[in-house]
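Enquirer: Take a look and give me a structure for this.
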Amino acid sequence: MVVWRAFRAVPTWVPPLVVAVVVLLLPQLGLDFATSRQVQLACILALVVSGLNLSLGYAGQLALGQAAMYAAGAYTAGLLSIAGYTDILLQLVVAGLVALAVGVLTGIPGLRLGSWSLAMTSFFLVLLVPDVLAMFEDVTGGHNGLSGIEGPTLFGAPLDTDGYYVVIVVVAIVWFAVLRNIVVSRHGVAFRVLKQSPVLASSVGISVFRMKLLGYALGAFPVGLAGALFANLDGYLSPETFTFTLATSVLAASILGGSASVYGAAVGAAIMQLGPNQSSAFQQYALVFYGAFLILGGVLLGGGLAQLFRGLVTRLDRRAGLAPSRTAAPPGQPPEVPALRGAELAVSGLSKAFGGNQALRDVSIIAAPGRVTALIGPNGSGKTTLLNMISGFYRTDAGRIALDDGQIQRLPAHRVARAGVARTFQTPNLPAGVTVAEAVASGRYSTHRASTLGAVLRLPRFRRIRAADIAEAERVLELVGLAHLRDAEAVSLPLGNRRLLEVARALVTEPKVLLLDEAASGLDEDEVDRLAELIRRIRDAGGTVLLVEHNFRLILALADEIFVLAHGQVIASGPPEVIERDPRVLNEYLGVRSTESAESSEAMDTMKAGER
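Expert: Take a look at the predicted model:
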């Protein structure tokens, strides 16, 4: 365990770098030509698989278009070489940009259509590659292939076999360093949020379409680099290289190594290239074997070899006493909530129908700063529908939603969030693979922006924003009493802490309006008391709170104003002392008949007196 503790003290990027340096030095250690070629092909395949990992494993977008981008990069480099531009750096840059352009142009229609459209459009794109190459036979050589590619040069000097080996390995090392910087940055967390749920991404201000396109386009760039390197490896390109078989091999390598892993791409590519691809029998039945890999990998290796490795590391961490602490927070007075600039939320004449079902009809409510406004009603009364309309997930059929003087009823969900509306969900919605602190900091992604290039190069602005993300996340975690769990995995927390974590993620955005959707559901008595105290502190700090809740006692204790929905309409509104005695509310919400309302009111008074 002492050895393990020393190993875990080493930065996580050091072991992969050591492996990369060893691979780089293999020719000097007497590596033979055949094995050297396989290592180069493995590095090239790893670049392609890493592109799929970024779009699939992190952004959650299944697309098989890597073969088309690979072909675009390869033929771009080949044609440049034939035209006399043999410098490998020039070819890499141009091929990468061309592949990125192909990714953007093919990704836009697929992402606009949504659902499985990107997977289907990219699938047909791969099938069209040989035909497209044949259409431009005069340029690409058609089915005969592209020949006459000159040997690569670097700054005017020809590259021999060992020199080109070094170029391929160095390009792979540099790209994986870039990929790691993206994945561990706030952009990587945003990709995981998107993968978890587009609804969740929109609720924290992330544009779903732009984020999906960013993941797909960024994933295209290393594929273009791989194409340029492959074109110069043999000096010949054949359309048969860029077929559906290649697409399935890339997908199989991604699943085997772990699609949600930076280095899983390299592991999966190495296994596929140095193992089954060496067998002629495998080549004959490649699609059958790839299909088996996909099925077995998906069923038996959920998360791939990378997930097995993470599980082993977690167990060793526990034995060595390095696992994040799950002990209760130390007792003490929680810090004060800083002043919040709440806004008045005014909903007037709101109506919404789903087909023949009228979910809401002429609903009007007002939530003011410094007050807790509660929305109650039986199941199916339209409470969550109303929150979804305020949040921008549903469009209004009629009516107006205003935040102070600005109308938001026609804004998409991510722009509503940027306008200052934050919310929690009935079922806590947290991305997998991120810590508690990262989950909270994800709320700042759209309000405090840093470029992807800044994340790659670790520019000063990116470092400042990253430091601010950490500081704000820790401050808000202190407010909700979860600071001691900052390094724990967010999805591993018990239900009560996950609900508080969602509130923290909403608070870090400094919201003008906070929407809480059944935040006390499933909590025990102590957790309900903690949540109630937190809501009071948010109200006292000037926040605007709209609370949807079934716990009537909690509503009576917290709310300054209550609106009651039934059958999609507001049937009553007023302070708690009025609502708890309203005969229609007692009938609709508590199932008490009007003849029993007086007895129910007396029982309620007795219950509250007993609590005092």
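Enquirer: alpha carbons only for contacts and neighbour counts from here, please
Expert: Fine.
Enquirer: what does stretch 108-121 rub up against?
Expert: 61-64, 106-107, 122, 209, 212-213 (Cα atoms under 8 Å, 6 or more residues apart in numbering).
Enquirer: Show me which of the residues you listed are buried.
Expert: Among these, the ones that count as buried by 16 or more other Cα atoms under 10 Å are 61-64, 106-107, 122, 212-213.
Enquirer: Tell me the one of these nearest residue 522?
Expert: Within the buried ones among the contacts of stretch 108-121, proximity to residue 522 (Cα to Cα) peaks at residue 61, which comes in at 32.7 Å.
Enquirer: What ranges does this protein have for its strands?
Expert: 153-154, 157-158, 345-354, 357-367, 371-376, 398-403, 406-407, 421-423, 513-517, 544-548, 561-566, 569-574 (DSSP state E).
Enquirer: and the angle from the fifth one to strand 357-367?
Expert: With axes from the mean of the first three to the mean of the last three Cα atoms, to 10 degrees as the basis, strand 371-376 and strand 357-367 are set at 160 degrees to each other.
Enquirer: Next, the structure of the following sequence, for comparison with the previous one:
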Amino acid sequence: MVVWRTLRAAPSWVPPLLIGVVVLVLPGIGLDFATSRQIQLTCILALIVSGLNLSLGYAGQLALGQAAMYAAGAYTAGLMSIAGYTDILLQLLVAGLVALAVGVLTGIPGLRLGSWSLAMTSFFLVLLVPDVLSVFENVTGGHSGLSGIAGATLFGSVLDPNSFYIVIVIVAILWFAVLRNIVVSRHGVAFRVLKQSPVLASSVGISVFRMKLLGYALGAFPAGLAGALFANLDGYLSPETFSFTLATSVLAASILGGSASVYGAAVGAAIIQLGPNQSSAFQQYALVFYGAFLIAGGVLLGGGFAQLFRRLVARLDRAAGLDTQPTASAVAPDIPALHGAELAVSGVAKAFGGNQALRDVSITARPGRVTALIGPNGSGKTTMLNMICGFYRTDAGRITVGGTQLQRLPAHHVARAGVARTFQTPNLPEGVSVLEAVASGRCSTARASLLDAVLRLPRFRRVRDADIAEALRVLELVGMTHLRDAEAVSLPLGMRRLLEVARALVTRPSVLLLDEAASGLDEDEVDRLAELIRRIRDAGGTVLLVEHNFRLILALADEIFVLAHGQVIASGPPEVIERDPRVLSEYLGVRSDDARLPEVADALETKAGER
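Expert: Prediction:
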């Protein structure tokens, strides 16, 4: 266990780098030609698979277009070589950019159409590769293939087989370093938030379309690099190389290695390249076997071999006593001043087909106050929150925050305007820690570019440090600092709800929307939540609370608006609302002449339990 503790103290990138260095020096110890070729082909396949991992495993976009991007990079490099541009660095750059352009051009229409359109667009793109090559037969060689590719050079010197082997391995190592830097940055967390839910992504200020396109296009770049390397490996390109069979092999490698893993791409590529691809008889039934691999990987290896490795590491951590968490702090710090803004909803209406969800609804939530929105199921409460957040467009009326109109803004712009929210069901991405989940709420704040993240430039470090500092500050406010390294989705319900509140607070929003935040909590957890909401109010925050727990509403709310049948039927302070005859009739189903506070609270809590 002492040895394991020492190993775990090392940065996570050290073991993969050591493996890469070992692979790099193999030619110096007498590596034979056949093994050398298989390693090179594995590195090339790993580059392609890593692109799919980025777009599928992290960004959640199912697309099989990597084979087409691979072909684009290969033919770009091949044609450059024939034209006399044999420098491998130039070919890698141009091939990568061409593949990136293909990814952008094919991704835009697929993403605009939505749903499964990107998957179908990329599927047909792969099927069209042989036909496209045939159309330009005079240039590409058509079905006969492209020959006459000269040997690659580096700074004017022709690369011999051993030197080209080193180039391939170095390119693979550098790309995986780039991929790791992306995945562990704010961009990587944003990809996982997007994969979890586009609604969640929008609510924290992420442009869903742009982030989806970024994931898909970035996944094309390593495929272009792989294509350039492959073109120079054999000096000949055949259209059959870039068939649908290749696309399925890439998907199989991704699933087997672990699609939500940086280094799972290399593991999956090694399994496919060094295993079934060695058999000539396998190629005849390749699609059948790849289909079997996909089923086996999806059913028996959830998360691929990368997930099995994580479980092994977690077990060793427990054995070594490394998984223990520090205890929570007993004293919560003060919440710094919040600059809340007035939320004004005026005359808002919304219909879904023939169902009029909201009719001429007007509510106001002011800074330093808790405003409650209550009503029976189907009254339009969540619809109202979705209208405020920009998920639905208003049919009529205005929504303003601090004088800024929101009713026509997309959801991610509303989030950037200072509106933060929680959800009825805690919405947290898989594969992120508690600290990362809270920091994801800062996606709309000061930004570092993708290049900053890849190169670890000073701006990236400043933004990262600020994200961590703010996330830790808010975790301390909700008493969860001791859980900073725990996986967010592994927490119990009460903790996940508090975590959502922390994520909403991390940007110090102008308006905080809480959608049934107390649902499913026990009495102690409700008390903790109530105390946190009071502290947010006292710090100057604007809180709009949607809740079924009537005792909590009466204890917290400064003003209550009651919705029924899509209309506001009553508004005022708690002592007025609890005795309003129409509220008692519509909401609680009790008579006004015999209702008192305890009975009202008990009746509503019984109704909430029945739901």
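Enquirer: TM between them?
Expert: With the length set by TM-score structural alignment, normalised by the length of structure 2, the two chains reach a TM-score of 0.97; 602 aligned residues with a Cα RMSD of 1.1 Å.
Enquirer: Between the contacts of stretch 108-121 of structure 1, which sits nearest residue 517 of structure 1?
Expert: residue 209 (25.7 Å).
Enquirer: State the distance from that closest one to residue 59 of structure 1.
Expert: 11 Å (Cα to Cα, to the nearest Å).
Enquirer: How about the contacts made by residue 182 of structure 2?
Expert: 188, 450, 453-454.
Enquirer: among those residues, who's most crowded?
Expert: residue 453 (25 neighbours; other Cα atoms under 10 Å).
Enquirer: check contacts around that residue.
Expert: 181-182, 185, 460.
Enquirer: 6 Å instead, please
Expert: residue 460 (Cα atoms under 6 Å, 6 or more residues apart in numbering).
Enquirer: What residue in structure 1 is paired with it?
Expert: In structure 1, the residue paired with residue 453 of structure 2 is residue 455, using TM-score structural alignment.
Enquirer: ok, which pair from the contacts of stretch 108-121 of structure 1 is furthest apart?
Expert: Most distant of these, by Cα to Cα, are 64 and 209, 18.4 Å apart.
Enquirer: Buried residues, stretch 292-311 of structure 2. List them.
Expert: 293-294, 296-298, 301-307.
Enquirer: Oops, could you answer that again for stretch 179-192 of structure 2 instead?
Expert: Going by neighbour count (16+ other Cα under 10 Å), the buried part of stretch 179-192 of structure 2 is 179-183, 185-192.
Enquirer: For that stretch, measure first residue to last.
Expert: Stretch 179-192 of structure 2 stretches 14 Å from its first residue to its last (Cα to Cα).
Enquirer: about what we covered before: from the buried ones among the contacts of stretch 108-121 of structure 1, pick the one nearest residue 560 of structure 1.
Expert: Distances from residue 560 of structure 1 to those, taken by Cα to Cα, are shortest for residue 212, at 41.4 Å.
Enquirer: Give the closest residue to the closest one in space, chain neighbours not counted.
Expert: residue 59 (6.4 Å; Cα to Cα, 6 or more residues apart in numbering).
Enquirer: now that neighbour: how far from residue 211 of structure 1?
Expert: Note on residue 59 of structure 1: its distance to residue 211 of structure 1, by Cα to Cα, is 8 Å.
Enquirer: cool, and residue 415 of structure 1?
Expert: In terms of Cα to Cα, residue 415 of structure 1 sits 14 Å off from residue 211 of structure 1.
Enquirer: ditto for residue 402 of structure 1
Expert: Going from residue 402 of structure 1 to residue 211 of structure 1 by Cα to Cα gives 27 Å.
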